[in-house]
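K.L.:
Predicted model and sequence below, questions to follow.
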Amino acid sequence: MLLTSFVPMAMLVVMGALVWFNIYAFTVSPVTAVKIAIGVVPTVLVLGRGLWVLASKIDNPVHGVPVREHEQPELWALVRRLAEVADTAPPDDIHLIADANAAVMEDTRLLGLISTRRHLFIGAPLIAEMSSAQFAAVLTHELAHYSNRDTRFAGIAYRSRRAYVHTLATMNRDDYLQRGLHFLLRHCGAVTLRASTKLSRRQESAADEAAAGAVGSAATVAAFRELAPIAESWQAFLDNHLVVGWTAGYLPADAFAGYRRLRASLHDQLGELRANPPDEADPYDTHPPMSERIAAIDALRAVGTVRVPPGPALGLLHNPVPLLDAALLDGLVPEARTKRRVDWPTLVRIGGLAALTEATGTVLANAARLTARPPSLRTLLDALDAGLLTELGATPPGPAGPGGPADGPRVRYERAKLIVRKGLFGAVVTTLTEAGAVRWQESWPSVGAMRLDERYRVALPELVDAAVSERPDTAGLRALLDAAGQITRKATPSWHSYWAPRPAS
């Protein structure tokens, strides 16, 4: 408490000294005092706002899906037993969250000195992928922070850092007085932060020892080695796979089944990460390096005192799939609840077509405008045969942008070629997909794979390149589409521009 309150106390002392000095100057010479106040008052206001940040209420809304004891008695029973071993009271509530992490939080009063309610947050990816013993080690570590009163003092430390950062950020570096105070606070604060970091690391080590004492060193080490693989694979899943059909209005019906398949496909990479966890050195990191934590836990040779049910942590939950899905949705924007839920093969097809048809709507619309015919694939091929490639890929003119007067004919042609090729490829693949000549397959860890039926034995990209060449040749594409029975005089369905997912990491 002394360390974390040092900087705010220093700010208060400086502010008081400046006010006293200005008052004293007023008793000596009012004119001089007014001149001094011109520099002192802005500095006092900056320090005062920083201290107000320290005392103001911090809004920490409780998020996640509540895990009620009558619905999940086995999980609650394990948490209560682990809290007893950690020499603390159990949390007042448990929430399942979409982060690959676990945490505890306390609602407090009087700057964190009085506790009112305790919360335990459990990451859905952890309970989905860890064993029961590994999961129990993570829970014990978090609960041990309650027994050390870390969560209560963490509130004071957070408020102190918040006031410190806010004050430094709002100081006027052009003012000589504030520049000097900025220099002093920055260096004093750095010393204090380093000292508080050492305390935080000791708290983490104590929580690690509690986890090892509860479930054993082996399970605790295994849990800590699993944290980075889960975090890395979960982020890759969120970035590349979960939202593959988002813009089209779709989400997977069973997201965690896909996440499990992604992890299986990344077996070697995750194994390497498991064997060599990230070990970045940061003097202000509140956690010791992972290698040090693992070595210290392993040296304890603890056997554990809590009997944890064998098997995966998911076995602690009754009907886990809806609960995990609810936690995932809770971590997304509200719009996620409006998305249609489909199985993974369907999502792969939707996402793949969405990525390929970004330019298709524009190109088909240009073809229809240029030929006064319906916006169909046949219309597009006829326009290419007529030598209208540049016009098909035309973009709105601008003073110096794409399609503007500053562009020469060759530049406009090459730009149009790229656009038309992408739009044509999307239209052809969509048509062949509807005909059953193209199949979309899950292909973890990528977002999916497109497979042209082997009966056609053609290189589809080469046929598209021939159609958009300087001497367009659409015969190959027409033969392929005729073979699939899909070239008709009917207009194609409405085309939409969809977001293209990033390549899988």
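P.N.:
Great, that's in hand.
K.L.:
CA atoms for contacts and neighbours, from now on please.
P.N.:
Will do.
K.L.:
tally of neighbours for Thr431?
P.N.:
Neighbourhood size, Thr431 [other C-alpha atoms under 10 Å]: 20.
K.L.:
what about it, which helix or strand?
P.N.:
helix 409-435 (DSSP states H and E).
K.L.:
What is that helix packed up against?
P.N.:
helix 344-356, helix 360-371, helix 377-385, helix 389-392, strand 438-441, helix 460-467 (3 or more C-alpha pairs under 8 Å, 6 or more residues apart in numbering; DSSP states H and E).
K.L.:
Determine which of the ones you listed approaches Thr4 most closely.
P.N.:
Thr4 lies closest to helix 344-356 among those, at 50.0 Å (C-alpha to C-alpha).
K.L.:
Centre of the chain to the closest one, how far?
P.N.:
Relative to the centre of its chain, helix 344-356 is centred 22 Å away, using C-alpha atoms, centre = their mean, to the nearest Å.
K.L.:
Run through who's touching it.
P.N.:
244-245, 248, 250-254, 258, 422-423, 425-426, 429-430, 440-442, 447-450, 497-501 (C-alpha atoms under 8 Å, 6 or more residues apart in numbering).
K.L.:
So among those, which ones count as buried?
P.N.:
244-245, 248, 250-252, 254, 258, 422-423, 425-426, 429-430, 440-442, 447-448, 450, 497-501 (16 or more other C-alpha atoms under 10 Å).
K.L.:
And for Lys35, the neighbour number?
P.N.:
The tally of other residues near Lys35 (other C-alpha under 10 Å) stands at 12.
K.L.:
Which residue ranges of the stretch 51-200 of the chain form strands?
P.N.:
Using DSSP state E, counting those that start in this stretch, the strands of the stretch 51-200 of the chain run over residues 65-66, 93-97, 102-109, 114-123.
K.L.:
Mind listing what's buried along the second one?
P.N.:
For strand 93-97, the neighbour count (16+ other C-alpha under 10 Å) marks Ile94, His95, Leu96, Ile97 as buried.
K.L.:
What of the third one?
P.N.:
Judged by neighbour count (16+ other C-alpha under 10 Å), strand 102-109 contains these buried residues: Ala102, Ala103, Val104, Met105, Glu106, Asp107, Thr108.
K.L.:
wait, which of the residues you listed is closest to Leu12?
P.N.:
Of all the buried residues of strand 102-109, Leu12 sits closest to Thr108, with 23.3 Å by C-alpha to C-alpha.
K.L.:
put this beside the first:
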Amino acid sequence: MIATALAAAIAAARAVLALALLVVFYALVALLVLVWLAFLVLGLWSAGAPESQAPPTSVILACAAFAPIVWGMVWAVVRTARPAAPPEDTVWVSRRRAPALWAAVDELAGSVGTAPPDAIRLTAEVNASVTEHASFLGLLPGRRTLYLGLPLLAGLPPAELRAVLAHELGHFSRRHGRFGTLAHRGTAGLAAACDAVRSAAAANDLVRLYAGGPLLLLRGYTRVFRLLTRPVRRRQEIEADREAARVAGARTVADALRSAAALEQAWLEFGAGFLTPVRRAEGRVPDDPFRAFAHMVEAPELREPFAALRARAAERPADRDDPHPDLATRLSRLARLPDRPAGGGVGVAEPLDVPSGYAVELGRTLYPGLGTARTMPWREWLGLLAEHRATRLLTPLAEAVRTVEKAAGISGSSGLTIHQVLRLLDSGRRMPLARALGGRVPDVESPAGRDPLGLLSQALYVLIGAQLVARGSAHWTMNWTGPGTLVPPEGLAPGTVRDWADTAVREPGQTQRLALYLAALGVNERAPLPGVAGDAAREPVKKAAISIAPGVDEPARRRISGIRVLALTVLLGLTGVSWLLWADREERPSPRPAWQTVNPTATYDPVPGGTGLPGEMPGGASGGIPTRLLPTGPIWTPGLSLRPSFDLESLVPRRHTP
């Protein structure tokens, strides 16, 4: 009872900490909005001020530049403050269609002391996670979802898969969902705000001038937020490992962590090395890529490479932004726990499978924009993959043959034939042909390494195998560590054709024997190989345009257009309103000296006693309408101004009369 109350208090304290950090972030965004509004009001007020000489262009530009930044940050807060909808690239699993998976989850949930999740959704990632769509900023419990990656379901043994599920359900039993929800929302909100500022700066040069300050502020707060939440989240992962070890055994949990890390690398290699090349070259993809991936993981030739990946998994350090501790730390903590599962273990190694329809539906998310007409059954796709990997040498071989024939002045046929290769071997040009072929095949794709004759014999073996496959008497099988393996016609050992090709290349005078073997199999050595045209090698290769600019997808293009429209709208709107306010402002009369006020009807008379100065009536009374005239200098009377101020008569000598 005491332990339960203490766990509840710790969970509440963590939730309060995350809530405080999240509130500070929201307050920071609100402060930026208020500052922007203050600049907007200041600009409009200064435009309508009577003493304004021109509209405030600098304030207008600043408001227009900050508008996309403020809008992006507000949208990031709104989007992350509410429970997120399930990702579109996931598939919901029903209890009726996947009873075995749901039964295992229910059993494991009871073992770790929590209720089963409300939903299970499959993903295309090598990962498993749990979420709780809690309300009131994560303080109140909500709908709980378990996300399970199909690559894990296809590649992990049943016992290790149960250990992974027990780890994720352990987060529920230790009440990690509340703090995790708040921390995830805060991290996602900060990341979305930073992305919004960066996108706005990249889309508009005006925004880029003012984006440095907000972006620097967001990055600083993001670093502080992660520094405060990362230790708590990593401690939660250690606690979930402890729950899984209590249910499934510490050794099984450690094996599951190593296997998951190795599967992550293997899944990346499967996509980059097998799925993508065949899709680009053949335009075909498997309907169930996860079963094809399981076939790769279970291949005998990959046991040693996969074991090496598992052994090196602990050497990889953890990312500083990853809430999971590094694998070495987790394994060391598990090594201290007893390897005795509670109750003797849960669910003895029974496979957990889901209907193939889920995998087919989820597989479509891996090929955005690709229709179902270009998919094919995954077993047939494996044969296409084997043929593609085996026949990659044929195009370089056709180019090498054409180069050597041109240098020797030999006229070639319209396509690549076995006869062309045998003719060059008989004429003593095996080394020029081998060097020409080696220069067109990278070392990483060379099945024979740096041995030029070995590469040439491999290419001849592939050429013969392709002719046999074209006749329908042989086929290729998948070899995940090299090119496809040829299954020869009935009656021949698997390596017979390879030995024939290697003997013909390395030993002079053996080409005639090879020709007899091929004739016995019904292969016409002068027939061009379908799909590898020699004329294609003669045509000049069109150089593709190369660009270092990254491609922009359609959502990013729409986002950039929206940012530009928003900045331009605010700029034009503020410019129009400011100009109207400036044009309608009330001008204050400028103060003028009294001597600048004149009467246009008065006459100028410098004689004393006359009308006096303009604007003055006789007797000193002012009259008429005062008008401002130029020049602005004082008006003076020369006669009066030049009269001396002292008596001149006393200085003039007088004539004395007798």
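P.N.:
Yep, it's here. Note that the coordinates shown come from a computational prediction; the quantities given were computed from them, not determined experimentally.
K.L.:
Arg161 of the first structure -> the second structure?
P.N.:
Matched by TM-score structural alignment, Arg161 of the first structure corresponds to Ala191 in the second structure.
K.L.:
Tell me how many other residues crowd its match.
P.N.:
17.
K.L.:
For it, which non-adjacent residue is spatially closest?
P.N.:
Thr222 (7.8 Å; C-alpha to C-alpha, 6 or more residues apart in numbering).
K.L.:
can you tell me which residues contact the nearest residue to Gly113 of the second structure once chain neighbours are set aside?
P.N.:
With sequence-adjacent residues excluded and distances taken as C-alpha to C-alpha, 6+ apart, Gly113 of the second structure is closest to Ser173, at 5.8 Å. Applying C-alpha under 8 Å, 6+ apart to Ser173 of the second structure gives the contacts Val112, Gly113, Thr114.
K.L.:
Now do the strands in the stretch 251-400 of the second structure.
P.N.:
Counting by DSSP E, counting those that start in this stretch, one finds strands in the stretch 251-400 of the second structure at the ranges 285-286, 375-376.
K.L.:
that older thread, in TSV: the strands of the stretch 51-200 of the first structure, plus distance to Ser217 of the first structure.
P.N.:
What follows is the strands of the stretch 51-200 of the first structure, written out as TSV (distance: least, C-alpha to C-alpha, whole Å):
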stretch	distance to Ser217 of the first structure
strand 65-66	30
strand 93-97	25
strand 102-109	19
strand 114-123	21
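K.L.:
Ile487 of the first structure: which of the ones you listed is closest?
P.N.:
strand 93-97 (49.6 Å).
K.L.:
The closest one vs the second structure, average offset?
P.N.:
Mean deviation of strand 93-97 of the first structure from its aligned counterpart in the second structure after superposition (mean C-alpha distance after the TM-score superposition for the first structure): 2.8 Å.
K.L.:
what angle do that strand and strand 102-109 make?
P.N.:
130 degrees (axes from the mean of the first three to the mean of the last three C-alpha atoms, to 10 degrees).
K.L.:
Show where strand 93-97 of the first structure falls in the second structure, residue numbers please.
P.N.:
Here strand 93-97 of the first structure aligns to the second structure at residues 119-123, judged by TM-score structural alignment.
K.L.:
Report the separation between the residue nearest to Lys490 of the first structure when sequence neighbours are not counted and Arg369 of the first structure.
P.N.:
Once flanking residues are discounted, Lys490 of the first structure sits nearest to Ser376: 6.8 Å by C-alpha to C-alpha, 6+ apart. Ser376 of the first structure sits 11 Å away from Arg369 of the first structure, taking C-alpha to C-alpha, to the nearest Å as the criterion.
K.L.:
cool, and Leu324 of the first structure?
P.N.:
49 Å.
K.L.:
And Ser29 of the first structure, by the same measure?
P.N.:
Distance, Ser29 of the first structure to Arg369 of the first structure, using C-alpha to C-alpha: 84 Å.
K.L.:
and what of Ala359 of the first structure?
P.N.:
Taking C-alpha to C-alpha, one finds Ala359 of the first structure at 16 Å from Arg369 of the first structure.
K.L.:
more neighbours, the two?
P.N.:
Ala359 (24 against 13).
K.L.:
pretty sure that one is in contact with Lys417, am I right?
P.N.:
No: with contacts counted by C-alpha atoms under 8 Å, Ala359 of the first structure stays clear of Lys417, the gap being 11.6 Å.
K.L.:
Endpoints of stretch 446-461 of the first structure, how far apart?
P.N.:
20 Å.
K.L.:
ditto for stretch 196-212 of the second structure
P.N.:
With C-alpha to C-alpha, one end of stretch 196-212 of the second structure sits 13 Å from the other.
K.L.:
Buried residues in it, which are they?
P.N.:
By 16+ other C-alpha under 10 Å, the buried positions in stretch 196-212 of the second structure come out as 196-201, 203-204, 206-208, 210-211.
K.L.:
quick check, nearest of the residues you listed to Leu352 of the second structure?
P.N.:
Ala196 (41.6 Å).
K.L.:
Quickly note the distance from that closest one to Ile69 of the second structure.
P.N.:
7 Å.
K.L.:
now swap in His324 of the second structure and tell me
P.N.:
Separation of His324 of the second structure from Ile69 of the second structure (C-alpha to C-alpha): 32 Å.
K.L.:
Between the two, tell me which one has more neighbours.
P.N.:
Ile69 (30 against 18).
K.L.:
Gly639 of the second structure versus that one, what's the distance?
P.N.:
For Ile69 of the second structure, the distance to Gly639 of the second structure - C-alpha to C-alpha - is 74 Å.
K.L.:
again with Met376 of the second structure
P.N.:
For Met376 of the second structure, the distance to Gly639 of the second structure (C-alpha to C-alpha) stands at 116 Å.
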